[in-house]
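>>> next one to model:
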Amino acid sequence: MNRSPLVWLFLALVLGAYAVTIFVSDSEQTWWSILSGIFIAAASLVTLWRFNREVRKNRQP
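This next block holds a predicted model:
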């Protein structure tokens, strides 16, 4: 297996954890923190999709 899918998985996990900490730690939830949390969560989902695509590409003969 190529290392590239693991990099995408690691990036998705880091971004997802960062988005969760933004939503959990900010007590007053300003519009900027909500917007950045949504943006980072979306970026995490995109990198997770990219990980799945790379894994499928590496499995095909």
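>>> when you work out contacts or count neighbours from here on, use the C-alpha atoms and nothing else.
OK.
>>> just give the nearest non-adjacent residue to the residue nearest the centre of the chain, would you?
Centrality entry for the chain: nearest residue to the mean C-alpha point is S44, 1.7 Å, by C-alpha atoms, centre = their mean. Excluding the flanking residues, the one nearest S44 by C-alpha to C-alpha, 6 or more residues apart in numbering is A12, at 4.5 Å.
>>> picking up where we left off before, quick one: contacts for the residue nearest to the centre of the chain?
L11, A12, L13, V14, L15, G16 (C-alpha atoms under 8 Å, 6 or more residues apart in numbering).
>>> Proceed likewise with the subsequent sequence, for comparison:
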Amino acid sequence: MEVIKVHEAAREQAITIAILEFISMEQHDAVTQRMEDAAHGVLPNRSAQAKPMHSK
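Predicted structure coming up:
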């Protein structure tokens, strides 16, 4: 069981690092916080969501 927990933590960290590579530094804290919230089942506040990075 402990091996599974370590594996899952490593996978989560790898995913986080990969995601953060593709967003601006200014958004890192907000994205990291949103990922933490999602991991704990907290739904996003639609009015507080960040604007899309790409707009037409």
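>>> now what about the TM-score between them?
Superposed pair, TM-score by TM-score structural alignment, normalised by the length of the second structure: 0.44. Supporting alignment: 38 aligned residues with a C-alpha RMSD of 3.6 Å.
>>> coming back round to it: what helix or strand is the residue nearest to the centre of the first structure on?
Element membership of S44 of the first structure, judged by DSSP states H and E, is helix 31-59.
>>> returning to that earlier point: what number of residues lie near the residue nearest to S44 of the first structure?
A count of nearby residues for A12 of the first structure, using other C-alpha atoms under 10 Å, gives 24.
>>> could you do L35 of the first structure as well?
Using other C-alpha under 10 Å, L35 of the first structure has 12 neighbouring residues.
>>> next secondary structure element downstream of the longest helix anywhere in the second structure?
The single longest helix within the second structure, with elements called by DSSP state H, is helix 2-21. Helices and strands here follow DSSP H and E; after helix 2-21 of the second structure, the next one along the chain is helix 28-39.
>>> what angle separates that next one from helix 2-21?
Computed by axes from the mean of the first three to the mean of the last three C-alpha atoms, to 10 degrees, the angle separating helix 28-39 of the second structure from helix 2-21 equals 140 degrees.
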